[in-house]
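Visitor: predicted model, plus sequence, below.
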Amino acid sequence: MDVTNAIEAHGLVKEFGGFRAVDGVDLAVPAGSIFGVLGPNGAGKTTTLRMLLGIIDPDGGHRTLLGEDRPIRAARRVGYLPEERGLYPGMQAREAIAFMGALRGLPLKEGRVRADAMLAAHGLGDARHKTIRTLSKGMAQTVQLLGTLVHRPQLIVLDEPFSGLDALNQQRLEGLIREQADAGVTVLFSTHVIAHAERLCERVAIIAGGQVRFEGAVEEARNRLRPRVRLVTRAEDGPWCAALPAARTREGRLWQFELPETGIEPILKALIDGGAGIENLAIERPGLHDAFVAIAGEAAAREMDQPQLEAVA
């Protein structure tokens, strides 16, 4: 089915025991895109994904999945990796992948053939007959991810896929996500690590407190903030100081301020004419993290950063 948006959601609401975990979420995930859902733990990301997939029903609003009003009808065209990883520890890697494909309608025989090829392509060919319990954590997570992809879905939904992975395996996963997108597959993933979304995503939704605070292109989020200027001068004072924006900070001969709407040229002229002595000048574009802070608030950003530090430790 040819659809402009692989996923659409309008006014999704979900309550648990009187607590509103998701409060009126709207989303539109373009077909063939990489779309990130950003937010701290407890923001409502997992609940939102589960409603989109039809694992749980919303208490309000509606959604479509690959053009279907009832997500279950599109289930065989979807690959889903939940946040809670789980494989049968006594099952061989090859059989685990084939089994996950069979749950989506792929014949076991074909699943085994594809599993062998996928394991070999990801450097795990020698592990195909090893049981899950004998694999490292990173290898086991790779096996589960391959099981999510083995039936060649049109849409892949990954809930915190980078959680618990070391830097090398995170890099490999990013590469695999790009490969799927290059093949025309839609990828939707949730994360509390903004760097992954900034590197991978074309569009993002920022969720905090069960609500979407922003949904759109990454560039659009970043462009909400003005670029910042870092200036180091040889002179500490002079008439040229009047050309610098009033809302500036200073540490010795280091000056920092937002780039004015008029651009940097008038300031440069004043610095040169006034003999400021420019030792260094850099114009820095705001990153997605800066945009997240501006959109969701510093408290939400601190909650995002804490799990990231724990993952590295």
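Guide: Yes, it's here. Worth saying up front: this structure is predicted, and the values here are computed from it rather than measured.
Visitor: going forward, measure contacts and count neighbours with C-alpha atoms only.
Guide: OK.
Visitor: for residue 200, which non-adjacent residue is closest in space?
Guide: In this structure, residue 200 finds its nearest non-sequential neighbour in residue 34, 6.8 Å apart by CA to CA, 6 or more residues apart in numbering.
Visitor: quick one: that neighbour and residue 169, what's the gap?
Guide: 19 Å (CA to CA, to the nearest Å).
Visitor: neighbour count for those two, which is higher?
Guide: Neighbours of residue 34 and residue 169, each counted by other CA atoms under 10 Å, are more numerous for residue 34; the result is 24 against 16.
Visitor: go ahead and confirm that one touches residue 188.
Guide: Yes: in terms of CA atoms under 8 Å, residue 34 counts as a neighbour of residue 188; the distance is 6.0 Å.
Visitor: show me what the helix or strand encompassing residue 294 is packed against.
Guide: Element membership for residue 294, per DSSP states H and E: helix 288-296. With contacts taken as 3 or more CA pairs under 8 Å, 6 or more residues apart in numbering; DSSP states H and E, helix 288-296 sits against helix 194-200, strand 203-208, strand 211-217, helix 218-222, helix 298-312.
Visitor: just checking, what packs against the shortest one?
Guide: Looking back up the chat, that one is helix 218-222. helix 288-296.
Visitor: any chance of the helices and strands packed on helix 288-296 in CSV, with distance to residue 240 and mean neighbour count too?
Guide: CSV is the format used below for the helices and strands packed on helix 288-296 (distance: least, CA to CA, whole Å; neighbours: other CA atoms under 10 Å):
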stretch, distance to residue 240, mean neighbour count
helix 194-200, 37, 17
strand 203-208, 41, 25
strand 211-217, 38, 19
helix 218-222, 30, 19
helix 298-312, 34, 14
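Visitor: please compare the first structure with the one that follows:
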Amino acid sequence: MNRALSDTLPAGNDAELGASTGAGRPLAIQAQGLVKRFEGTLAVDGVDIAVPEGAIFGILGPNGAGKTTTLRMLLGIIEPDSGTRTLLGHRRPADVARAVGYLPEERGLYPSMKAFEAIAFMGALRGLPLAQGRRRGRALLEENGLGHAADRQIRQLSKGMAQTVQLLGTLVHEPRLVVLDEPFSGLDAINQGKLERLIRRLAANGTTVIFSTHVIAHAERLCEEIAIIAGGKVPFAGGVDEARDRIPAQVRLETRRGEGSWRAALPADTEHDTKADGTHLWSFDLPDGGPEPLLRKLIEGEAGILSLSIERAGLHDAFVEIAGEAAARALEVDEQVKASE
């Protein structure tokens, strides 16, 4: 998908282009210590972010947390007051603007433009010839089930269709990096599912996708890595599994017996309940040694296992643990507001 871009990218400093993660995976974005104030108010306070090439990376946090300001600094739309950032190996984001697709949270299309022309126009802003953009615009609309709307004016489209057109305009020049600011906002469940599939296809083709969201479910389903942002700070950046592992997995155990030598294998703070039929329910954090030693002691002690399940924490629980309950409540309010719009 990105071969056509290789000849158009300007040469950069070799040292900059060599940026990579500790595992040797090149970085599409690297930022350290980004700070931004607006009229004396600290909006972003020392943000560090590293996005591997080809990843789906989510920036998760409530409205007003600093997500949009962070994205705009990464892209060079606004300059940080302090800190450094590297975009596709370049310290000046403008040098690689044609390799980036950006969908801002504030949507905007010319209402009198036809759908395919709007896509071509957006591509032209990133250096794509208009004739090529028109051909690709029609093709993209057809591929995404909107071929019938190609010649309709934007004002004649539903809100969801218009948002899809703007998204396709973000992708028409085949960027190496796609940045989406709250891309799911205003979409119904069907169109949200379509967008999730499109994001996965982009990543499968080697495109790096970074998106901001206040909806935890999207980040949990899509992302390899995330940054949690709250109050302008990033208290966590890393893998989704790493975030979830901040909270121990929960063991739910049901046994026939309530006493025996096997009880020593259960943590001291285990919760216990006896059912009406005499069976016993136990709930506790998974011990550090994992389930195998526990199972061995339960079996050897003849506990009479009826069921045993291990439940890992979800990303929502991890968000509460990392960012705090106030930030989590703000997320829930944001979801309710968006759902009512």
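Guide: Arrived safely, thanks for sending. These figures come from a predicted structure and were not determined experimentally.
Visitor: need the TM-score between these chains.
Guide: The TM-score (TM-score structural alignment, normalised by the length of structure 1) is 0.93; 312 aligned residues with a CA RMSD of 2.0 Å.
Visitor: which secondary structure element contains residue 157 of structure 1?
Guide: Going by DSSP H and E, residue 157 of structure 1 is part of strand 155-159.
Visitor: that strand against structure 2, how far on average?
Guide: Superposing on structure 2 and averaging over aligned pairs (mean CA distance after the TM-score superposition for structure 1), strand 155-159 of structure 1 comes out at 0.5 Å.
Visitor: so where is that strand in structure 2?
Guide: Matched against structure 2 by TM-score structural alignment, strand 155-159 of structure 1 falls on residues 177-181.
Visitor: pull the residues that contact the matching stretch.
Guide: 28, 68, 71, 99-105, 170-171, 207-213 (CA atoms under 8 Å, 6 or more residues apart in numbering).
Visitor: which of those residues fall within helices?
Guide: Counted as lying in helices by DSSP state H, out of the contacts of stretch 177-181 of structure 2, are 68, 71, 170, 171.
Visitor: dump these to TSV, plus neighbour count and distance to residue 164 of structure 2.
Guide: As requested, these are exported to TSV (neighbours: other CA atoms under 10 Å; distance: CA to CA, whole Å):
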residue	neighbour count	distance to residue 164 of structure 2
68	21	20
71	21	21
170	24	10
171	24	11
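Visitor: in contact with the aligned residue in structure 2 for residue 95 of structure 1, which residues?
Guide: Using TM-score structural alignment as the criterion, residue 95 of structure 1 maps onto residue 117 of structure 2. Neighbouring residues of residue 117 of structure 2 by CA under 8 Å, 6+ apart: 134, 137.
Visitor: could you measure from residue 117 of structure 2 over to residue 140 of structure 2?
Guide: Counting by CA to CA, the gap from residue 117 of structure 2 to residue 140 of structure 2 is 12 Å.
Visitor: kindly report the same for residue 238 of structure 2.
Guide: For residue 238 of structure 2 relative to residue 140 of structure 2 (CA to CA), the value is 33 Å.
Visitor: so which of the helices and strands packed on helix 288-296 of structure 1 is nearest residue 113 of structure 1?
Guide: When those are compared by CA to CA, helix 194-200 sits nearest residue 113 of structure 1, at 29.8 Å.
Visitor: in what helix or strand does the residue most central in space within structure 2 lie?
Guide: Geometric centre of structure 2, nearest residue: residue 58, 2.1 Å, by CA atoms, centre = their mean. Using DSSP H and E, residue 58 of structure 2 sits in strand 56-60.
Visitor: ok, the closest residue to residue 92 of structure 1 other than its chain neighbours - contacts?
Guide: Leaving aside its chain neighbours, residue 92 of structure 1 sits nearest to residue 131 (4.1 Å; criterion: CA to CA, 6+ apart). Each residue near residue 131 of structure 1 by CA under 8 Å, 6+ apart is listed here: 89, 90, 91, 92, 93.
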